[in-house]
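*Asks:* Everything below, folded, please.
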Amino acid sequence: MRPRSREGWESDVRGGPALQTADPTQQRPRWPLAGREAELEQIRAALTSGRGVVLTGERGTGRSALLAAALDRAGDHTALLPSCTLGYLKRLPVTAGNMIGIDDADQLDPDVAAHLHQLVRAERNRVVATVCEDVWAPEGICRLWLDGLAERIEVRPFNHSQIAEVLRARLGAEVDDAAVSGMGMLTAGNAMLLRELTEHAVVEGSLHYTDGVWRWSGLSCADGRLTAVVRMRLGRLTADETELVELVALAGTLCLDAVPGLVDAAESLNRRGVLAVDEASGGVHVRLTVPLCAEVVAAAMPELTARRLRAQLAAAGQLDAGTVTTATSRAPARRPPRANPPLPCASGPHNLTAREREVAEYAAADLTSREIAELLVVSVRTVENHLQRAYGKLGITRRADLAAALAAAGRGGSAGLPRSRNTAS
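*Replies:* As a prediction, this is how the structure comes out:
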């Protein structure tokens, strides 16, 4: 099997052209749908029996890829956006027995979901949809599997063998078992994080092909895209929450008695599932639960910030004082990090609105419109509208020119973990 070189990274695993998009500057490598044979067989069986499918799972497990594969194999279907209105759905010429596909069905308006449920019952249509397991889903969607109209299939994170299969299919050669274990541990088998970590590792050279095997030397730095993806998983953070995340990233586990001023931030992060609590004889300790978070935050942290926080941890007895001068214990020989996309202030260059600048910053960091939409909890169309207005104000016509245009307009970048607009000055 021929290995995938860094130069050929943007070509398909079969040697074909890269996945084309409307904007060529948004091209991303096409990842194979490997390691999901069991889920695909469940989908096939459900559709063959005349029922629909609702794919559930945590964010980034690959539900959308399975949905696309199911709809491709089904042939003719009607695709709905989660932002569709009740009037649009009622006017839609859906014939009896037709298949309806909808990604992020948990974002449907409750009335739209209820009408969709009635449509499936009355017209015997089949629905193939995805919902995120950690958010509320409308009753109409839940009733699909509760009433036996659809099979509920949970899409779990990859296990060790699935990670090895996916990496082998994407890279075109065998992958060292230590690399599979290391990348699996950092990403917790999350398909999206595994993809982003792999792409980042190939570009930075930490994932390299030697003696017929791909080997990984570990995460040594974090670019804007990788940091932004982790930031997307964390959600918006206040100044105190950001400080606490950075401290826990460096310490691994942190006793809350050492940071009494951040107890409220810890409670908020624990409520949102970002921090887990471990009871110990020495007090209440917290640790990060978001995969890859500690490694990316530590690797992207500015040197002086890392020194200050490590000194603070050492003074509180949470870190060995002998390591205070090291930037991060996980990456002592890291490269200087690239600037990460800061969240916007109230106004931006060339009279960009706060939202236009926010979207432009993330687009300049190489996030796709869909990823920005998920991060900001808006539709893809809204993201594109903000980008078009930003293009006009900046005097450009392509996404590829955003970074230079923002820099020329005097953008103030901030390295490290992006702060939310709620950050106190």
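
*Asks:* C-alpha only now, for contacts and for neighbours.
*Replies:* Fine.

*Asks:* The one helix or strand residue 393 maps to: how far from the chain's middle?
*Replies:* For residue 393, the element it lies in under DSSP states H and E is helix 380-394. In terms of Cα atoms, centre = their mean, to the nearest Å, the centre of helix 380-394 is found 22 Å from the chain centre.

*Asks:* which helices and strands sit right next to that helix?
*Replies:* Of the remaining helices and strands, those touching helix 380-394 by 3 or more Cα pairs under 8 Å, 6 or more residues apart in numbering; DSSP states H and E are helix 354-364, helix 369-376, helix 402-408.

*Asks:* Tell me the buried residues in that helix?
*Replies:* By neighbour count on 16 or more other Cα atoms under 10 Å, the buried set for helix 380-394 is 380, 383, 384, 386, 387, 388, 390, 391, 394.

*Asks:* Closest one of the residues you listed to residue 265?
*Replies:* residue 383 (30.0 Å; Cα to Cα).

*Asks:* Okay, buried residues for stretch 173-186 please.
*Replies:* In stretch 173-186, counting by 16+ other Cα under 10 Å, buried: 173, 174, 175, 176, 177, 179, 180, 181, 182, 183, 184, 186.

*Asks:* There's contact between the first one and residue 211 in this structure, I believe.
*Replies:* No. Residue 173 lies out of contact with residue 211 (Cα atoms under 8 Å); the separation is 10.8 Å.

*Asks:* show me where the stretch 251-400 of the chain has strands.
*Replies:* Counting by DSSP state E, counting those that start in this stretch, the segments of the stretch 251-400 of the chain that form strands are 253-255, 275-280, 283-288.

*Asks:* To compare against the first, here's the next sequence to fold:
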Amino acid sequence: MGQGREIIGREREVSRCAAMLREEVPAVLVLGETGVGKSALVASVREELAGFAETFEIHGSPSLQRVPYGVLAPFLGGLPTEHAGSRISVLRAFWRRVEELRSASDSRLVLVIDDAHSIDPLTAEVIAELVGAGWAQALVTSPDGTLLPPPLMQLWIDGGAERIDLQPFSQDEAELFLEAVLGSRVLPSSARRLWRESQGNPMLLRCLIEEALNTGVLIERKGTWLLASEPERRGDGLVGLVRDQLQRLSAEERDALMLVAVAQPAALGLIEGSFGAEVVRGLVAKRLILPPDGPDGALRLRHGVYGEAIFQLIPLSRSLRLQQLAADHRARQVATADGLLCAVSWALGCGLALEETTFLRAARLAARLGENSLALR
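*Replies:* Next up is the predicted model:
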């Protein structure tokens, strides 16, 4: 397999971002769903700025989000314990450490804050103050601007930040990505199917490629790659990717996302009633589920293939609880086509009982839609 990277198709955004920082824009916000290529773009921008600016990375972490100055700990080794709660002391200690680490050159300083939505508010204040004072520039990534800590969001509101929104690949961009990764032409129908399954998300697209190669589903014939069949179940790559996403969520968000996967299209009232409106808003902002749709506010996973992986990850004890929550909803769910297939797929995976007529309806529908593996099950 070729050495394609997620940055394929992002050359324009890399150039634009680097140009903004060269032009002394105080901060650049790079926004987009998980896997859309934010980290790859940032890595390329750092390469573009080599020799012009010095960059220092700060990584947001859900586990440190409630710890004051938690992500700054590597820079605060010499700070006395009694001063650890003082913003001024932290600011001075952080800046002193950065100056020690910098090379002797007079190049600019760019703070790279990856997953900025997962840094604590006090750290965000320190960064915003440094940027506002002109001591440093910032390159910030987050799934959505609404998730940023208020001090960083204020930079945007005050006009001190520019914004780049990374969108999923179009079908043409996805085909170019596939050809770059695989090293040769891809059958258009196979490229279209992979694009549709990944919805243009570069990380998910790469994961599907690797999974299809590992299972022998994606094969090369006379210099052209094609999908020979459908995967029987999702492999370790996709399951691992989804597991990583789940670990970044709170317990309530994980349960809510799993329930959406089980019940989709899940009624907004079902999810909000079980976990609260704030949890739903958070999952939408993190771009894991689509905004409520239709008169009943139906909720769906942003990426359908995530649901297949989630089914493999739900522990038995939790699946029983989700089954109880979804029981009343399931009777209404099977009245819709996509709801019918989702409900039956879930039931088959968990060994839940459904009426034979429901299975027959689902098999006929799956066959009509070309979902042959599900129809045979």
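
*Asks:* would a markdown table of the strands of the stretch 251-400 of structure 1 with mean neighbour count and distance to residue 97 of structure 1 be doable?
*Replies:* Converted to a markdown table, the strands of the stretch 251-400 of structure 1 look like this (neighbours: other Cα atoms under 10 Å; distance: least, Cα to Cα, whole Å):
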| stretch | mean neighbour count | distance to residue 97 of structure 1 |
| --- | --- | --- |
| strand 253-255 | 22 | 54 |
| strand 275-280 | 15 | 46 |
| strand 283-288 | 18 | 46 |
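
*Asks:* want to throw these into CSV with distance to residue 218 of structure 1?
*Replies:* Output for the strands of the stretch 251-400 of structure 1, formatted as CSV (distance: least, Cα to Cα, whole Å):
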stretch, distance to residue 218 of structure 1
strand 253-255, 21
strand 275-280, 24
strand 283-288, 19
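
*Asks:* Nearest approach to residue 148 of structure 1 belongs to which of these?
*Replies:* Among those, strand 275-280 comes nearest to residue 148 of structure 1, with 35.8 Å by Cα to Cα.

*Asks:* Which other helices and strands does the closest one contact?
*Replies:* Looks like strand 275-280 of structure 1 contacts helix 263-271, strand 283-288 (3+ Cα pairs under 8 Å, 6+ apart).

*Asks:* now the ones you listed as TSV including distance to residue 203 of structure 1?
*Replies:* TSV is the format used below for these (distance: least, Cα to Cα, whole Å):
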stretch	distance to residue 203 of structure 1
helix 263-271	32
strand 283-288	27
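
*Asks:* With respect to residue 160 of structure 1, which of those lies nearest?
*Replies:* Closest to residue 160 of structure 1 of those is strand 283-288 (Cα to Cα; 21.7 Å).

*Asks:* Need the contact partners of the closest one.
*Replies:* Strand 283-288 of structure 1 has contacts (Cα atoms under 8 Å, 6 or more residues apart in numbering) with 245, 248-249, 252-257, 266, 274-279, 294.

*Asks:* That strand versus helix 263-271: what angle between them?
*Replies:* Interaxial angle, strand 283-288 of structure 1 versus helix 263-271 (axes from the mean of the first three to the mean of the last three Cα atoms, to 10 degrees): 50 degrees.

*Asks:* How far does strand 283-288 of structure 1 sit from its chain's centre?
*Replies:* Taking mean C-alpha positions (Cα atoms, centre = their mean), strand 283-288 of structure 1 and its chain are 25 Å apart.

*Asks:* Stretch 179-187 of structure 1 now?
*Replies:* A distance of 17 Å separates the centroid of the chain from that of stretch 179-187 of structure 1, by Cα atoms, centre = their mean.

*Asks:* In structure 2, what range does that stretch match?
*Replies:* Aligned using TM-score structural alignment, stretch 179-187 of structure 1 spans residues 190-198 in structure 2.

*Asks:* what about the most far-flung residue of structure 1 relative to its centre, helix or strand, and which?
*Replies:* For structure 1, the residue at maximal distance from the C-alpha centroid (Cα atoms, centre = their mean) is residue 122, at 37.1 Å. If you go by DSSP H and E, residue 122 of structure 1 is part of helix 110-123.

*Asks:* how much does that helix stray from structure 2?
*Replies:* Aligned to structure 2 and superposed, helix 110-123 of structure 1 gives a mean residue distance of 2.4 Å (mean Cα distance after the TM-score superposition for structure 1).

*Asks:* next SSE after that helix?
*Replies:* Counting by DSSP H and E, the next helix or strand C-terminal to helix 110-123 of structure 1 is strand 126-132.

*Asks:* what ranges do the helices span in the stretch 151-300 of structure 2?
*Replies:* Secondary structure of the stretch 151-300 of structure 2 (DSSP state H, counting those that start in this stretch): helices at 171-182, 188-198, 202-214, 236-247, 251-263, 268-275, 277-285.

*Asks:* so which of these gets nearest residue 372 of structure 2?
*Replies:* That would be helix 188-198 among the helices of the stretch 151-300 of structure 2, by Cα to Cα, at 14.4 Å.

*Asks:* Could you list the residues in contact with the closest one?
*Replies:* By Cα under 8 Å, 6+ apart, helix 188-198 of structure 2 touches 171, 174-175, 178, 204-205, 208-209, 226-227, 303-305.

*Asks:* can you state the direction angle for it and helix 202-214?
*Replies:* In terms of direction (the same axes, to 10 degrees), helix 188-198 of structure 2 departs from helix 202-214 by 130 degrees.

*Asks:* after superposition, how close is helix 188-198 of structure 2 to structure 1?
*Replies:* Superposed on structure 1, helix 188-198 of structure 2 shows a mean distance of 1.5 Å to its aligned residues (mean Cα distance after the TM-score superposition for structure 1).

*Asks:* how much distance is there from that helix to the middle of the chain?
*Replies:* Distance of helix 188-198 of structure 2 from its chain centroid, counting by Cα atoms, centre = their mean, is 20 Å.
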